[in-house]
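K.L.:
For reference, the sequence and a predicted model appear below.
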Amino acid sequence: MTLTDAAAALFDSGDFTALLARAVAIPSESQDPAAAPHLRAYLDDVLLPLLAPMGFDGRVHDNPVAGAPPILLATRIEDPALPTVLIYGHGDVIRAQSADWRAGLSPFRLTAEGDRLYGRGAADNKGQHLVNIAALGLLIAERGRLGFNAKLLIEMGEETGSPGLDAFCAAERQALAADVLIASDGPRLAPDRPTIFTGARGAKTFELVVNLRAGAHHSGNFGGLLADPAMILAQALAVITDARGAIRVPEWRPDSLTPRLREILAALPPVEAGFALSEQWGEPGLSPAERVFGWNSFAILALHAGRPEAPVNAIAGSARATCQLRFVTGTDPRAILPALRRHLDAAGFGMVEIRDPGDSDFGATRLDPDHPWVTAVAAALERATGLRPHLLPNLGGSLPNGCFAETLGLPTVWIPHSYAGCNQHAPDEHALAPLLRQALIAMTGLFGEIGDGRTDGRTNETGRTRPEDGR
């Protein structure tokens, strides 16, 4: 039996689904302070018992940030001369939203309906990192070895901004030393074909506030006499983009959309969402793929003035907008808010305050899509599945990839095992069984090739790919 046959048999037997069911049953909601015991339980009761028989030396570490969730580091070192692969995932999930799930479904009970496996975490991210762990287990069971060194890092706070993860990586740099990060999160571009992305857009969330006075005042008595903070805020927001959402802040317009990146993005299938996209929205002259994977986008996440739930005849004393810039490499994250301050001041909106909570930011990262590890991994996935993977320079969303790409200095290759319609972060979250089956085959084939030396993205002093990578 080949490795890929063994992977298919593991899924078809129901053993992988049973493992996923045990994982989904742990209500590891990192956004709920009361769920702290469950965050630890996921590591102690699901992952450590899974990894120990595979020869991994696992330890649960306290988070460097007081009160933040624990972090698991498990290692299997076969030979220091072999390639070392760092694998990342997160075992925490978003709030369950139990009351909003469809009848017959429960967030912490895995339910199979047709090709769908419903449960909180089935797609984000328990199902994804369990595919990778199961692939490692298959390789060990079939060969008695991996043929490379593996390090597994599982955090329990990704859904709250990965507190302490970067500090942990910095403190444990030697323990986390590797040749490459191979991790899985986010959606594929198409559910029936593997996707590779090499980084992620950054995210900067902030508030714009106009606070003119305490309390509200009668709109009849004072209309025309008191400045309206909501109107001022609306006008200030309108100078950040034009009417179609194209960014007007000069420093927010990136210069990293190179001809090579445009070539890669042009080869992708159309962006699909299951609903109609706005054709005349965003930066003019860019394709939809270029707008979401190669450019910056500004969004107003929330607006508040007065009492929206029960309006009264009064001019509010203050107004607030929660805003976000999604940005690609080539945008200096330290310059985002100073640039906005200058832009608003120049437009006459000095009274608009910029507040930076600083607790939900992610940096932008992108590995060269022609890096040897990207090329080698793509070729291995194609050999395992018979399908050439879609290649994205970066995910449109955000991930804590800076911890690996910058703090640890690793080439980063992400292979997602979900799809855009999975209801991630919403009621009725689900994974697709055929997608997980194909992913298990793909990752078993990839790890098998790394183990036998056919897939190796390490380079020698001249920067050329080593001959043993088989290319």
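P.N.:
Yep, that arrived.
K.L.:
going forward, measure contacts between C-alpha atoms and count neighbours the same way
P.N.:
Noted.
K.L.:
give the contact list for the residue nearest to the spatial centre of the chain.
P.N.:
The residue lying closest to the centre of the chain (Cα atoms, centre = their mean) is residue 399, at 3.6 Å. For residue 399, the contacting residues are 200-202, 362, by Cα atoms under 8 Å, 6 or more residues apart in numbering.
K.L.:
take a look at this one as well, against the first:
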Amino acid sequence: MDRVQLIEAARNYVDSGGLAADLGKLVARRSISQSEGRREDLYAYLQEDMQPLLLSMGFDVELFDNPREGGAPLLIATRIEAADLPTVLVYGHGDVCNGEAHRWREGLEPFTLTQEGDKLYGRGTADNKIQHLINIKALELLIRENGRLGFNAKIILEMAEETGSFGLREFFVANRERLAADVLIASDGPRLAIDTPTMFMGSRGGLSFNLIVNLRDGDHHSGNFGGLLADPAILLAQAIATITDARGQIQIPEWRPTSLTPDIRAVLRDLPPRRHDADWGESDLTPSERVFGWNSFAVLALSSGNIDAPQNAISGSARATCQLRFVVGTDINEILPALRRHLDKNGFPMVEVRAARGEAFQATRFSPDHPWVRFVEASLTRSAGRPPHVLPNLAGSLPNDAFTDILGLPTIWVPHSHAECGQHGPNEHALVPIAREGMQLMTALFQDIAENAVSLKAEAR
């Protein structure tokens, strides 16, 4: 097939219901890496769902235990067609967040794919099952219709991204040769706008931590002890209030990045408007600069007493789980020490700072001027009929540092989701129009790589 025919075949796969049928099988697998999950389901996703598909495509498939005790499994699939061709590495994660079925609206279940109009509901429909499924199916389409890829491909699937890609970096160090490639082309995160493709070359980092005030064992009657015993919830709230001002502007100097340089601001200048609160965040930054070029602090959860059945008592302790999303230029090793110094300076030595469970994500960016980046941008523009939004980094967090710092690869992400998809919460869903165009874009991109394989390999050298 030529390029136009391949794009049409990609469209037919989605419009005929093929994508929904394949996705439904993956959504049904309860491959949860968080507290609701079972290890056997993580293994089953790789062994029973992905391995047969990849073997049928002519890939050699290897499954691995995680190098860290208690970690989730990983899969590497390899198809080498010629030593002088470029090698594209594709990534995906088959694990999902807790289902939290009680939070989904009536008529929806997290592990049953449900289509309503152009929306496909289910856990993993946005993050990340549909995204790597689209890319793998695009590769399969080329193999089926052309008899070959025209380049080499490797696929790495992990099952612990939702817990910080636990063990992934150690696995990459031990398997550098197995994972050697010329470029990473993967999909995760959302498009900036529903009707326009997006590509980004890095991600904000993410570090979660707990703030704990533990003053005494047990609770004490609020009448008998009110005004006598310090309230840990009030102390914790006061401490948190020093971290930002009333509009969320960060007050810890070490948490304020220096990497929002004129060239980055220029890249972010012409992006479409984003949904935002006008009186929230850095007052002298645009919404795009706040989310792609700056750090943000969030309180993810607060706990003191029983909110569903409050008692007339002063709690003995209070806890908050917090998070800093941070860009390149923020020293990850200084985040918590800087917070400790800040709390002590402001009179809160009783607030304990404790790292949360799970791995932290490093912040990364990759040059938009790299030959592979320019090539992918040109391919997407040709296929979509309009240029993509090109971002220096995703606002969310990904294990991108494992690819840039350990494997030394240029990294290009082409997301097939949208910002309002409900990932990590109830009613997660994908949009069929984005999935359709994503399938077409990736099929055409892989065909373009095949047609330009020799020159791409030469330019990489």
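P.N.:
That came through, no problem. Values in this document were obtained by computation on a predicted structure and should not be read as measured data.
K.L.:
if we can go back for a sec, find the helix or strand that the residue nearest to the centre of the first structure is a member of.
P.N.:
Assessed by DSSP states H and E, residue 399 of the first structure sits outside every helix and strand.
K.L.:
distance of it from residue 225 of the first structure?
P.N.:
Remark: distance between residue 399 of the first structure and residue 225 of the first structure (Cα to Cα, to the nearest Å) = 47 Å.
K.L.:
Residues contacting the one helix or strand residue 340 of the second structure maps to, please?
P.N.:
Per DSSP H and E, residue 340 of the second structure falls inside helix 335-345. Here helix 335-345 of the second structure makes contact (Cα under 8 Å, 6+ apart) with 239, 252, 254-255, 349, 351, 353.
K.L.:
Nearest to residue 115 of the second structure among these?
P.N.:
Of all the contacts of helix 335-345 of the second structure, residue 115 of the second structure sits closest to residue 255, with 42.6 Å by Cα to Cα.
K.L.:
Any idea how many residues pack against that closest one?
P.N.:
Residue 255 of the second structure has 26 neighbours, counted by other Cα atoms under 10 Å.
K.L.:
so what corresponds to it in the first structure?
P.N.:
Correspondence of residue 255 of the second structure to the first structure, assessed by TM-score structural alignment: residue 252.
K.L.:
My read is that that match contacts residue 296, right?
P.N.:
Yes - with contacts counted by Cα atoms under 8 Å, residue 252 of the first structure reaches residue 296, the gap being 7.1 Å.
K.L.:
any common contacting residues for the two?
P.N.:
Contacts common to residue 252 of the first structure and residue 296, judged by Cα under 8 Å, 6+ apart, are residue 327.
K.L.:
which position in the second structure aligns with residue 226 of the first structure?
P.N.:
Under TM-score structural alignment, residue 226 of the first structure pairs with residue 229 in the second structure.
K.L.:
make that residue 56 of the first structure, sorry
P.N.:
Using TM-score structural alignment, residue 56 of the first structure pairs with residue 59 in the second structure.
K.L.:
Who are the contact partners of its match?
P.N.:
77-79 are the contacts of residue 59 of the second structure under Cα under 8 Å, 6+ apart.
K.L.:
looking at these, which has the most residues close by?
P.N.:
Counting neighbours by other Cα under 10 Å, the top entry in the contacts of residue 59 of the second structure is residue 77, with 23 neighbours.
K.L.:
Quick one: map it onto the first structure.
P.N.:
In the first structure, residue 77 of the second structure lands on residue 74 (TM-score structural alignment).
K.L.:
for residue 24 of the second structure, same thing?
P.N.:
Looks like residue 24 of the second structure aligns to residue 21 there (TM-score structural alignment).
K.L.:
The closest residue to its match other than its chain neighbours: what's it in contact with?
P.N.:
Distances taken as Cα to Cα, 6 or more residues apart in numbering place residue 110 nearest to residue 21 of the first structure, at 5.2 Å, with adjacent residues excluded. The neighbours of residue 110 of the first structure, taking Cα under 8 Å, 6+ apart as the test, are 20-21, 24-25, 117-119, 122.
K.L.:
Which members of those are the farthest-apart pair?
P.N.:
25 and 117 (13.0 Å).
K.L.:
more crowded one of the two?
P.N.:
residue 117 (25 against 17).
K.L.:
Tell me which residue of the second structure lines up with the more buried one.
P.N.:
That one, residue 117 of the first structure, aligns with residue 120 by TM-score structural alignment.
K.L.:
does its match count as helix, strand or coil?
P.N.:
strand (DSSP: H, G, I helix; E, B strand; the rest coil).
K.L.:
Could you do residue 227 of the second structure as well?
P.N.:
Assignment for residue 227 of the second structure (three-state DSSP): coil.
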